[in-house]
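**Q** only geometry, no sequence info:
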């Protein structure tokens, strides 16, 4: 079996990204199953290597991901050399942090679009740093969509067998309600179905759809979005042969998906509706998978962990799971 090349962006250099990457790559279970290339700054990575005591790892600068060694604990580095290490202050957003993390993403996307990698894993960036550097993106997902040349992407969070796709994400609750529309819901269902079949290899997956209102509106008593928007979207998906049910009350559907394994994925209407159940049971292990991109992209479902940056104490569990999921999905593509 071909060992997939996993590209990993370093994230904001002032955050915990460099440390959790190296801690994750030090795990024996990742050895011999893939090849790893970090797109970042070697100086920052070498400092992080000392902080986390990642003695096993060998970091080698490469100009092409395909040059990376197949030896255990060997990691390639595409070194952009764009961090002024003397001015690096851990735990704070900055212009430098936004500029450099943006450049890592652009470089990695260009590499994977040119066939130089099988999957992309992104370490956390700071939205504030991006804004300070002049980049007007709500987060990774929107930036990746622009770089990939696609109009619509959706966020799926994964923890073990619980998969939750979101109709809306980084908008106000008021705006999220406005965006709960038939076409948007249907698109989320379709992209979820495609991911379950093509990436996860699930035959005839079953998708459950959460309502927007309490009790999924209880027949119209608590709102009409279910009747006007959600049900028509479900009917459209059913006509296309997608196995989908709902809308079901949001306060029980996630339990049914996780504990009863009734659904292969759940469609959440807005950010917190989908994030809370994932983080309640998998805060340190949840993975973000972007749907709709022409390549595989995963990331840990947490931020920069500013308060632990530079200390080596940030947990690498979610990064480890993000890399493992990327490898699993990439194997189906290699």
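**A** Structure's in. What do you need? This structure is a prediction, so every number in the text was calculated from the model and none was measured. Numbering: from 1, shown residues only.
**Q** contacts, neighbours, all on C-alpha from now
**A** Fine.
**Q** Run through the helices of the stretch 151-300 of the chain in chain order.
**A** Counting by DSSP state H, counting those that start in this stretch, the stretch 151-300 of the chain has helices at residues 173-179, 182-194, 225, 231-239, 250-258, 271-282.
**Q** JSON lines please, covering these and showing mean neighbour count.
**A** Shown next, in JSON lines, are the helices of the stretch 151-300 of the chain (neighbours: other Cα atoms under 10 Å):
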{"stretch": "helix 173-179", "mean neighbour count": "14"}
{"stretch": "helix 182-194", "mean neighbour count": "21"}
{"stretch": "helix 225", "mean neighbour count": "20"}
{"stretch": "helix 231-239", "mean neighbour count": "17"}
{"stretch": "helix 250-258", "mean neighbour count": "19"}
{"stretch": "helix 271-282", "mean neighbour count": "18"}
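**Q** how about the ones you listed in a markdown table, adding distance to residue 4?
**A** Formatted as a markdown table, the helices of the stretch 151-300 of the chain follow (distance: least, Cα to Cα, whole Å):
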| stretch | distance to residue 4 |
| --- | --- |
| helix 173-179 | 37 |
| helix 182-194 | 22 |
| helix 225 | 44 |
| helix 231-239 | 34 |
| helix 250-258 | 30 |
| helix 271-282 | 26 |
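**Q** nearest to residue 90, of these?
**A** helix 271-282 (25.6 Å; Cα to Cα).
**Q** Residue 147 should be in a helix, yeah?
**A** Yes: counting by DSSP: H, G, I helix; E, B strand; the rest coil, residue 147 is part of a helix.
**Q** Give me the number of neighbouring residues for it.
**A** Using other Cα atoms under 10 Å, residue 147 is surrounded by 14 other residues.
**Q** how close does it sit to residue 53?
**A** Distance, residue 147 to residue 53, by Cα to Cα, to the nearest Å: 35 Å.
**Q** Out of the helices of the stretch 151-300 of the chain, which is closest to residue 32?
**A** helix 271-282 (26.8 Å).
**Q** One more to weigh against that first structure:
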């Protein structure tokens, strides 16, 4: 019996998501991708493929179980919702398709009918206009899984680096008041468990970033390292987690330093995303740890400005599909991890 295929949601249909899904299918053999199916927009995907000059067939399916057999010769698409293909011109119709695609794909993953979900990039403002109340897709998928938002951890992963932002979408001014020993420990525990479960790293090495320049210079440039971060690291070490730091972030991502850890926990959004995108922009993946289902996403946005021009690189979408497929396969082989 064939294993379930991955579900791939479209993201905003006016963005680069649809054409990159098609480009990933075209490279399914060269990039050794496990079977996947797109959720909704069969006609839209066919139009996106034509616009990009891709030779592929789109085949509607009525059951996720059909996807694996269809995948070798056509892009399987489940669901009848559609929207006109207007790259670079987001609208309400497209937002409704993006939401229905995300909703159905997530539901199938939660029910085990899909091996996991890869989410295409959305326009949060467009979704908010139609009533989407979540900060992002991470929180949406977490809620569908019955997981509290604080227990769903965003990890950015590329060939050269993995990072986790301890605080995510908040102002820089609010970060010192948000970080706490409890928050750092919670993120670190979930991260360590995720690396063991989905990547097979038996003893993950966690490098914990400082908040302030030079790790605070013993309190001269801020005392969060002494008051919060170092005690959190000591608590993690007492639990048997291989955590080190606080490390000055300006030197942690140098080539000679990256070999010393499996993931870096960073105190704020840009501290985590700048090095990841500088090193692995076209292959960066956003993976949610702490969920009972596998969820990944390409680590880039909708790119409305280049949608439909053929300029968008499919590397991150391919990497997200590959990472989701590998994690799902490992969970099948090691269900007790």
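**A** Yep, it's here. Fair warning: this is a prediction, and the values are worked out from it, not measured in the lab.
**Q** Could you point out which of the helices of the stretch 151-300 of the first structure sits nearest residue 42 of the first structure?
**A** It is, among the helices of the stretch 151-300 of the first structure and with distance given as Cα to Cα, helix 271-282, at 31.4 Å.
**Q** Can you give me the stretch of the second structure that that closest one aligns onto?
**A** Mapped onto the second structure using TM-score structural alignment, helix 271-282 of the first structure spans residues 269-280.
**Q** Just the strands from the stretch 201-337 of the second structure, written as ranges.
**A** Ranges of strands within the stretch 201-337 of the second structure are 205-209, 242-247, 263-266, 285-289, 295-298, based on DSSP state E, counting those that start in this stretch.
**Q** one step back: out of the helices of the stretch 151-300 of the first structure, which gets nearest to residue 106 of the first structure?
**A** From those, taking Cα to Cα, the stretch that ends up closest is helix 182-194, at 24.0 Å.
**Q** by how many degrees do that closest one and strand 287-291 diverge?
**A** Put simply, helix 182-194 of the first structure runs at 110 degrees to strand 287-291, going by axes from the mean of the first three to the mean of the last three Cα atoms, to 10 degrees.
**Q** superposed on the second structure, where does helix 182-194 of the first structure end up, distance-wise?
**A** Superposing on the second structure and averaging over aligned pairs (mean Cα distance after the TM-score superposition for the first structure), helix 182-194 of the first structure comes out at 0.8 Å.
**Q** Residues touching that helix, excluding its own?
**A** Applying Cα atoms under 8 Å, 6 or more residues apart in numbering, the contact partners of helix 182-194 of the first structure are 154, 156, 165-167, 205, 207, 228-230, 232-234, 236-237, 242, 265, 267, 269, 291-292.
**Q** mind running it again at 6 Å?
**A** With contact meaning Cα atoms under 6 Å, 6 or more residues apart in numbering, helix 182-194 of the first structure is reached by 167, 229, 230, 233.
**Q** Quick check: the aligned residue for the third one in the second structure?
**A** Taking TM-score structural alignment for the superposition, residue 230 of the first structure sits opposite residue 229 in the second structure.
**Q** With residue 103 of the second structure as the reference, measure out to that match.
**A** Applying Cα to Cα to residue 229 of the second structure and residue 103 of the second structure gives a distance of 38 Å.
**Q** Of these two, give the one with the bigger neighbour count.
**A** Using other Cα under 10 Å as the criterion, residue 229 of the second structure and residue 103 rank with residue 229 on top: 26 against 16.
**Q** Would you mind stating the distance between that one and residue 57 of the second structure?
**A** Counting by Cα to Cα, the gap from residue 229 of the second structure to residue 57 of the second structure is 53 Å.
**Q** Compare the strands of the stretch 201-337 of the second structure and give me the one nearest residue 93 of the second structure.
**A** strand 295-298 (22.4 Å).
**Q** residues in contact with the closest one?
**A** Residues from elsewhere that reach strand 295-298 of the second structure (Cα under 6 Å, 6+ apart): 116, 117, 118, 119, 285, 286, 287, 288, 316, 317, 320.
**Q** Where does it end up in the first structure?
**A** Strand 295-298 of the second structure maps onto residues 297-300 of the first structure, going by TM-score structural alignment.
**Q** Quick check: the matching stretch compared with the second structure, mean distance?
**A** Superposed on the second structure, stretch 297-300 of the first structure shows a mean distance to its aligned partners of 0.8 Å (mean Cα distance after the TM-score superposition for the first structure).
**Q** tally of neighbours for residue 165 of the first structure?
**A** What residue 165 of the first structure shows, counting by other Cα under 10 Å, is a neighbour count of 29.
**Q** Ok, residue 57 of the first structure next?
**A** Other residues lying near residue 57 of the first structure total 17 when counted by other Cα under 10 Å.
**Q** How about the contacts made by it?
**A** 73, 74.
**Q** Recalculate using a threshold of 7 Å.
**A** Residues near residue 57 of the first structure by Cα atoms under 7 Å, 6 or more residues apart in numbering: 26, 73, 74, 75.
**Q** out of those residues, who's nearest residue 255 of the first structure?
**A** residue 26 (34.2 Å).
**Q** rewinding a little: now, the most widely separated pair of the contacts of strand 295-298 of the second structure?
**A** Farthest pair in those, by Cα to Cα: 116 and 316, 16.8 Å.
**Q** before we move on, back to that, show me which of the contacts of helix 182-194 of the first structure is closest to residue 212 of the first structure.
**A** Taking Cα to Cα as the measure, residue 212 of the first structure lies nearest residue 230 of these, at 8.5 Å.
**Q** Name the nearest residue to the closest one, ignoring sequence neighbours.
**A** In this structure, residue 230 of the first structure finds its nearest non-sequential neighbour in residue 182, 5.9 Å apart by Cα to Cα, 6 or more residues apart in numbering.
**Q** any idea which residue sits dead centre in the first structure?
**A** Taking Cα atoms, centre = their mean, the centroid of the first structure lies closest to residue 288, which sits 2.8 Å from it.
**Q** Cool, thanks, talk later.
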